[in-house]
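Participant: Next comes the sequence, and after it the predicted model I'd like to discuss.
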Amino acid sequence: MFTDNYLQKVYSQVEQRDGDQPEFLQAVREVFESLEPVVAKHPEYEANGVLERLVEPERVVKFRVAWVDDEGKTQVNRGYRVQFNSAIGPYKGGLRFHPTVTESVVKFLGFEQILKNSLTSLPMGGGKGGSDFNPKGRSDGEVMRFCQAFMTELCRHIGQFTDVPAGDINVGGREIGYLFGQYKRIRDEYSGVLTGKGLEFGGSLVRTEATGYGLCYYTEEAMRVLNNDSFKGKTVAISGSGNVAIFATEKAAQLGGKVVTLSDSNGYIHDPKGIDLDVVKDIKLGHRGRIKEYAERVAGSEYHEGCAGVWTVKCDIALPCATQNEIDGDSAKTLIANGCKVVCEGANMPSTPEAIEAYQAAGVLYGPAKAANAGGVAVSGLEMSQNSYRLSWTFEETDAKLKSIMENIVTNSLAAAKEYGHEGDLMLGANVAGFTKVADAMVAQGIL
């Protein structure tokens, strides 16, 4: 699989130890495929066991979460926190509440988070967590009791200088508020231990918009540098309808694009005139409804069952913002056949290896998730800074910092790709730029 013996040896060890964790194996393989020229140039990485240590989390916490539903019945879920790497800062990464959460999913997300956080240039290590709890259909009281039970265990393992979780799928402002309140009650301290908090208690402006806005800033800059192009006049297909998708839609429209699709786990909408975002916000942020309501309210739009169909809609730019592996090889080929020239990822690892191969073979501008969706954790890092300073920056100040960070990620990724003989390869560049900073820090700190 790998021409470099060191990479092959370490990957084989991962397969042997974690063969039952397909998402984690996929993430490791994708990164390792980019690192062959780096490892060959830096023998000190092998001498210090950098890769062996990189793929093994510093700590994995798995725990029972018992809580009581509205009918008085005891429910039990599993909770996880993977503290992957702290070489360049405290562990930082979101919490995901979804039935698909497993140790493999949390480990793949945490592994990606190491490099993503490194790319932001902010001092943050990599971690991730969550639970197989599904808040959809649950009352506020049930969500509160679950979050309190979850934090009762998690609070032993986190802190503003140790591990600072944030939100992810199904963990928004409501859930972060309940988690923060429980942490504060148990620990009797008011600290920046969570990001994504409400503005009333230490949150940052732009945090809600950050991943979606950052995705578009990254895409716009990559198109400008590589293709002398922009969003202006382009048709954009976006999947998902959570915060990332909603605010990617908003920013893409501000930059001159026309977004024509959104989706949820049941199906997708297609509005050839361009998505009416006010309607989507009312459905999704107003009453947590299903995306099919859009077609019932907006004339000329269509709803189709099956979320994968979103990639059959003709577009110039595709921004997958739903979940991992949502674009397979066949979907990627359909996108390309329909004229798509740019794919940048708002979700985590939304493209399968076969899809990525198809993008690269067709010359599609491909922005990998660890780079393209780093805006969320970037503003989380800015929230940590504001908490430490005990002050708040304006929306304009924070947005300008976010834009600068995303543009720098493009610059640094392209510089790393060029250094290692792969000019213009944003995926290899992101992996190399993120990895080398962490690897050098690991070597400097000794074998830990």
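Facilitator: Cool, got the structure. Numbering: from 1, shown residues only.
Participant: contacts and neighbour counts: CA atoms only from here.
Facilitator: Noted.
Participant: Make sure Val31 is indeed in a strand.
Facilitator: No - with DSSP: H, G, I helix; E, B strand; the rest coil as the criterion, Val31 is helix rather than part of a strand.
Participant: ok, structure two:
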Amino acid sequence: MEQGLENLRNEVFRRNPGESEFHQAVTEVFEALGPVVNRHPEYVESGILRRMCEPERQIIFRVPWVDDNGSVQINRGFRVEFNSALGPYKGGLRFHPSVYLGIIKFLGFEQIFKNALTGMPIGGGKGGSDFNPAGRSDAEIMRFCQSFMTELYRHIGEYTDVPAGDIGVGSREIGYLFGQYKRITNRFESGVLTGKGMSWGGSLVRPEATGYGAVMFADQMLRTQGQSMDGQTVIVSGSGNVALNAIAKSQQLGATAITASDSSGYVVDEAGIDLDLLREIKEVQRGRIAEYAEQRGGNARFVADGSVWDVPGTVALPSATQNELDDKAAQILIKNGLVAVAEGANMPSTQKATELFIEAGVLFGPGKAANAGGVATSALEMQQNASRDTWSFEYTHDKLEQIMTDLHDRCLETADRYGAPGNYVVGANIAGFVKVADAMLAQGVI
């Protein structure tokens, strides 16, 4: 890392103590920026980098709500509005007990560059709460969402900040949040949230977009080597929305996805995951992954210990959560003949794992590029809301595919231009950074 960048990174660490995920995200970006700051020292001299690491606004608030037993519960809510140089803040809400300010800041910082890479006019932000929806009734989740929005509504708007879903926030939660926003503001402002239901302003392809986009990106990477997803053996982690749709798109393109996981363990199905069965268990029954092996029978098996990354495959799609794939797992995957990784989750590979993949010549699509399909389709949903229009599945899917193809090519071309051919981490970070930095320079000291 360049000395000037290292000094600035250390300053960021000092000003944001204890936020390890945010530190990791900043380090990954800074390690890629050496070539660009050497050619364009004005990015450092103007303070752009320092400003980009400081959120424009950080909102923390109390969320009181009443559970089904009549007891008052308290959670903490967050919204970090990181950068609006390209457009309104855009990024999801995460409801999970692990949420604290450092995770929201890491996600928001990543979102700046991810959103820039899509080519859409959206800035970067993120939010959420340490509320855990698991095991809660629909009524409890509704009361929590209503309380959360009672504070959040004053900070968002279709031209200001447009939240969406993330871990723990699906169509049910978005519905409750939107209903409360409408109730408080007396406006049907459909563009204020994305991930909405189709009957009230949502977009076709949005539920599939993150998982589909990651597989599209993997396919584009493989095509640079004369291969494709057709015939690949795919290792997928997670069993939420991203993982399920990554499995679906892999199968559509001729690959065999053989794994899925949750916090209790993972399943291996060498014949290929039965997606209908897995959806029934995870989305309808809200069951555990072990139930898949029980109901599937045959050679499908559940493994309670170990790691899903122990399973041999040629393409890995980490689609669960941050830092789920470490250097030990990377070494096993490489030994087992891995060809490509496309990150469906946000920063699921540790920094050391990423380095090992790149050193081994494994095609590596970082999350800010590979999983940008979700926020890209959210921006398409905003377009439809603004024009009071609804697009067909095929039309929206084609737009997503074009966005992911262009994004892949932009990363590859940028990496080549800055002396790191084939390095998608360098290409993604520099391409996203330059777009945002140039906008900030044009707008003055912001």
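Facilitator: Cool, the structure landed. Keep in mind that what you see is a predicted model, and the values were worked out from it rather than measured.
Participant: Pull out the buried residues from stretch 27-41 of the first structure.
Facilitator: Of the residues in stretch 27-41 of the first structure, 27-36, 38-39 count as buried by neighbour count, 16 or more other CA atoms under 10 Å.
Participant: could I get these as JSON lines with distance to Thr312 of the first structure?
Facilitator: Below are the buried residues of stretch 27-41 of the first structure laid out as JSON lines (distance: CA to CA, whole Å):
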{"residue": "Ala27", "distance to Thr312 of the first structure": "26"}
{"residue": "Val28", "distance to Thr312 of the first structure": "29"}
{"residue": "Arg29", "distance to Thr312 of the first structure": "28"}
{"residue": "Glu30", "distance to Thr312 of the first structure": "26"}
{"residue": "Val31", "distance to Thr312 of the first structure": "29"}
{"residue": "Phe32", "distance to Thr312 of the first structure": "31"}
{"residue": "Glu33", "distance to Thr312 of the first structure": "29"}
{"residue": "Ser34", "distance to Thr312 of the first structure": "30"}
{"residue": "Leu35", "distance to Thr312 of the first structure": "33"}
{"residue": "Glu36", "distance to Thr312 of the first structure": "35"}
{"residue": "Val38", "distance to Thr312 of the first structure": "38"}
{"residue": "Val39", "distance to Thr312 of the first structure": "39"}
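Participant: Can you report how many residues lie near Leu188 of the first structure?
Facilitator: Leu isn't right for residue 188 of the first structure; it's Asp. 9 (other CA atoms under 10 Å).
Participant: What's it aligned with over in the second structure?
Facilitator: Matched by TM-score structural alignment, Asp188 of the first structure corresponds to Asn186 in the second structure.
Participant: for its match, what are its contacts?
Facilitator: Counting by CA atoms under 8 Å, 6 or more residues apart in numbering, Asn186 of the second structure touches no other residue.
Participant: give me the element the residue mapped onto Asp398 of the second structure from the first structure is part of.
Facilitator: Matched by TM-score structural alignment, Asp398 of the second structure corresponds to Ala400 in the first structure. Using DSSP states H and E, Ala400 of the first structure maps to helix 395-419.
Participant: Just the helices from the stretch 251-400 of the second structure, written as ranges.
Facilitator: For the stretch 251-400 of the second structure, the helices defined by DSSP state H, counting those that start in this stretch occupy 275-279, 290-296, 327-335, 351-359, 367-370, 373-386, 393-417.
Participant: circling back to that earlier point, now the helix holding Ala400 of the first structure and helix 375-389, what's the angle there?
Facilitator: Inter-element angle recorded for helix 395-419 of the first structure and helix 375-389: 120 degrees (by axes from the mean of the first three to the mean of the last three CA atoms, to 10 degrees).
Participant: Tell me the helices and strands packed up against the helix or strand that helix 395-419 of the first structure is followed by.
Facilitator: Counting by DSSP H and E, the element after helix 395-419 of the first structure in chain order, helix or strand, is helix 426-444. When contacts are defined as 3 or more CA pairs under 8 Å, 6 or more residues apart in numbering; DSSP states H and E, helix 426-444 of the first structure packs onto helix 22-34, helix 43-47, helix 50-54, helix 103-119, strand 365-367, helix 395-419.
Participant: What span of the second structure is helix 426-444 of the first structure aligned with?
Facilitator: Counting by TM-score structural alignment, helix 426-444 of the first structure corresponds to residues 424-442.
Participant: what's the residue closest to the geometric middle of the first structure?
Facilitator: Central residue check for the first structure by CA atoms, centre = their mean: the C-alpha nearest the mean position is that of Asn348, 4.4 Å away.
Participant: Nearest spatial neighbour of the equivalent of it over in the second structure, chain-adjacent residues omitted?
Facilitator: In the second structure, the residue matched to Asn348 of the first structure (TM-score structural alignment) is Asn346. Once flanking residues are discounted, Asn346 of the second structure sits nearest to Gly367: 5.3 Å by CA to CA, 6 or more residues apart in numbering.
Participant: Equivalent analysis for Ser378 of the second structure, please.
Facilitator: Thr194 (5.7 Å).
Participant: for Ala245 of the first structure, same thing?
Facilitator: Per CA to CA, 6+ apart, closest to Ala245 of the first structure is Cys321, 5.5 Å.
Participant: Now check the one you found against the second structure: what is it aligned to?
Facilitator: Using TM-score structural alignment, Cys321 of the first structure sits opposite Ser319 in the second structure.
Participant: again, but for Glu58 of the first structure
Facilitator: Match for Glu58 of the first structure (TM-score structural alignment): Glu56.
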